[in-house]
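Colleague: no sequence for this one, just the structure:
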């Protein structure tokens, strides 16, 4: 897919996420890797009203080449790309249910959500928690590096999820699956549940060649 088509795809994905209520206001950001850098949604941009021509184009070192100023969380995307060579796109949201989970006390920092469905296991696997950092804090990049080497999805405490995928569709679908699982988790908090067991997870890993 050429750069022009990727710009259009970012804008379309932004519209979909906004319309589904997963990116309210000017929250969230999207990026796609290029051969010599990446495209990123601008700062204070509403994902529902992106302009392909105004997307931020950054070089491999994260410097702005053209377009509007990038989101202040550009460093987060750069850190993920540097640690995950196979990542072609990243979606970061402040989606309601995942953000709500990120505010809860007593979470397992190695795996924030139980494996409630096969689809969650297939698209997310395990979801580690990154300790709280203020928005725009560059220290967050270093906090996620070791985690990003081993996980393509993570949850920022009191903030929201970050999901990388081989392409934008994969990242977007995984982010949506994470949000739906967070919603299920909150709906079932006071109800006895039966998450997938270890044998069922191993069966999924074998059947779909999952690396989780």
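Modeller: That came through fine. Please read all numbers here as calculations on a predicted model, not as lab measurements. Residues are numbered from 1 along each chain as shown.
Colleague: hey, let's count contacts and neighbours off CA atoms from now on
Modeller: Fine.
Colleague: ok, now which ones touch the closest residue to residue 180 other than its chain neighbours?
Modeller: Sequence neighbours aside, residue 97 is the residue nearest to residue 180 in space, at 7.8 Å (criterion: CA to CA, 6 or more residues apart in numbering). Applying CA atoms under 8 Å, 6 or more residues apart in numbering, one finds that residue 97 lies in contact with 179-180, 182-183, 186.
Colleague: would you state the helices of this structure in chain order?
Modeller: According to DSSP state H, the chain carries its helices in the segments 3-19, 74-83, 96-102, 118-123, 139-150, 168-187, 198-208.
Colleague: quick one, which of the ones you listed is nearest to residue 66?
Modeller: Nearest of these to residue 66, taken as CA to CA: helix 3-19 at 13.0 Å.
Colleague: if you count neighbours, what's buried in the closest one?
Modeller: For helix 3-19, the buried set under the neighbour-count rule, 16 or more other CA atoms under 10 Å, comprises 6-7, 9-18.
Colleague: report all helices and strands that it contacts.
Modeller: Packing contacts for helix 3-19, counted by 3 or more CA pairs under 8 Å, 6 or more residues apart in numbering; DSSP states H and E, involve strand 29-34, helix 168-187.
Colleague: this is the comparison structure:
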């Protein structure tokens, strides 16, 4: 079995896991992963719970559609990360409930919209930037990600949802899940006094475990 076929199967398996647990509904969300000669991406209007691995889109590194079904209309979100963060092996874009809820709150800090509530969000996601709202499918979203110069492994699109990267497909999915669970905690604790990790705690975590 070729590496590309294994990757297609892995995208379908992890996508179904996200769908089955409610991280994605209907045809929302899209996932991509790098392969040796291009990028594999979930097709436009496809449901993450019912992907056919053979029909997953394939693009070259310049974003040209090579084979499979037509790719997601938000391909530019993915390309911006691959082009500005060379270590990126996969990108996960979801409309997960609690991360999207944070993206809709007027007082969410645009420079640090997922504050360090737990060590795991620091270790697996890092600092998250909130990007201004533009309509779905607007290519300026890709421009805004590119303008960040690769400094963030994840962003939150205002009134839309998270886009999370990883060194491989499993890392990206796990980071997207960690971001969603941290967002859930932040919403549940919204009106309660909170004890965040200190800057010293964050520095220690990065020194011991590194950061993506």
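Modeller: Happy to help now that I have it. Just so we're clear, the structure is a prediction, and the values are computed from it rather than from any experiment.
Colleague: TM-score for these two?
Modeller: TM-score for the superposed pair, counting by TM-score structural alignment, normalised by the length of structure 1: 0.97. Supporting figures: 211 aligned residues with a CA RMSD of 1.1 Å.
Colleague: quick check, residue 172 of structure 2 in contact with residue 178.
Modeller: No - using CA atoms under 8 Å, residue 172 of structure 2 and residue 178 do not qualify as a contacting pair, with a distance of 9.8 Å.
Colleague: contacts for stretch 170-180 of structure 1?
Modeller: Counting by CA under 8 Å, 6+ apart, 13, 89-91, 93, 95-98, 119-120, 123-124, 161-165 sit against stretch 170-180 of structure 1.
Colleague: hmm, back to that, just give me the match in structure 2 for the residue nearest to residue 180 of structure 1.
Modeller: In the superposition onto structure 2, residue 97 of structure 1 corresponds to residue 98 when matched by TM-score structural alignment.
Colleague: any idea how far residue 138 of structure 1 is from residue 1 of structure 1?
Modeller: 31 Å (CA to CA, to the nearest Å).
Colleague: pretty sure residue 163 of structure 1 contacts residue 156?
Modeller: No - the pair residue 163 of structure 1 and residue 156 fails to qualify as a contact (CA under 8 Å) at a distance of 10.9 Å.
Colleague: between the two, which is the more surrounded one?
Modeller: residue 163 (30 against 22; other CA atoms under 10 Å).
Colleague: which residues does the nearest residue in space to the more buried one that is not next to it in sequence contact?
Modeller: Distances taken as CA to CA, 6+ apart place residue 153 nearest to residue 163 of structure 1, at 4.3 Å, with adjacent residues excluded. Contacts for residue 153 of structure 1 were tallied using CA under 8 Å, 6+ apart; they are 124, 126-128, 161-164.
Colleague: now with 10 Å, please.
Modeller: When contacts are counted by CA atoms under 10 Å, 6 or more residues apart in numbering, residue 153 of structure 1 touches 80, 90-92, 123-129, 147, 161-165, 171, 174-175, 178.
Colleague: report the central residue of structure 2.
Modeller: Relative to the mean C-alpha position of structure 2, the nearest C-alpha, by CA atoms, centre = their mean, is the one of residue 164, at 2.1 Å.
Colleague: quickly note the distance from that one to residue 208 of structure 2.
Modeller: Counting by CA to CA, the gap from residue 164 of structure 2 to residue 208 of structure 2 is 22 Å.
Colleague: OK, contacts around the closest residue to residue 101 of structure 1 other than its chain neighbours?
Modeller: What sits nearest to residue 101 of structure 1 in space, not counting adjacent residues and going by CA to CA, 6+ apart, is residue 182, at 6.7 Å. Residue 182 of structure 1 makes contact with 95-102, 112-114, 116, 120, 176, 188, according to CA under 10 Å, 6+ apart.
Colleague: among these, who's most crowded?
Modeller: Neighbours were tallied for each of the contacts of residue 182 of structure 1 (criterion: other CA under 10 Å), and the maximum of 30 neighbours falls on residue 98.
Colleague: quick check: it vs residue 89 of structure 1, distance?
Modeller: Look at residue 98 of structure 1 and residue 89 of structure 1: by CA to CA, they are 20 Å apart.
Colleague: with residue 58 of structure 1 instead?
Modeller: 14 Å.
Colleague: then residue 116 of structure 1?
Modeller: When CA to CA is the yardstick, residue 116 of structure 1 and residue 89 of structure 1 sit 26 Å from each other.
Colleague: one more: residue 115 of structure 1?
Modeller: 24 Å.
Colleague: give me the more crowded residue out of those two.
Modeller: Applying other CA under 10 Å to residue 115 of structure 1 and residue 89 shows that residue 89 carries more neighbours, namely 27 against 23.
Colleague: which one is that one nearest to, not counting chain neighbours?
Modeller: Once its chain neighbours are removed from consideration, residue 89 of structure 1 has its nearest residue in residue 32; the separation is 4.2 Å (CA to CA, 6+ apart).
Colleague: which residues touch the one you found?
Modeller: 3, 6-7, 9-10, 38-41, 57, 77, 81, 87-91, 164-168, 171.
Colleague: can you flag the buried ones in those?
Modeller: Among the contacts of residue 32 of structure 1, those classed as buried by 16+ other CA under 10 Å are 6-7, 9-10, 38-41, 57, 77, 81, 87-91, 164-168, 171.
Colleague: residue 190 of structure 1: how many residues sit nearby?
Modeller: One way to gauge burial is a neighbour count; for residue 190 of structure 1, by other CA under 10 Å, it gives 8.
Colleague: that one matches what in structure 2?
Modeller: Using TM-score structural alignment as the criterion, the counterpart of residue 190 of structure 1 in structure 2 is residue 191.
Colleague: which residue in structure 2 aligns with residue 21 of structure 1?
Modeller: Across the two structures, residue 21 of structure 1 finds its equivalent in residue 22 of structure 2, going by TM-score structural alignment.
Colleague: ok, its match to residue 122 of structure 2 distance?
Modeller: Computed with CA to CA, the distance linking residue 22 of structure 2 and residue 122 of structure 2 is 23 Å.
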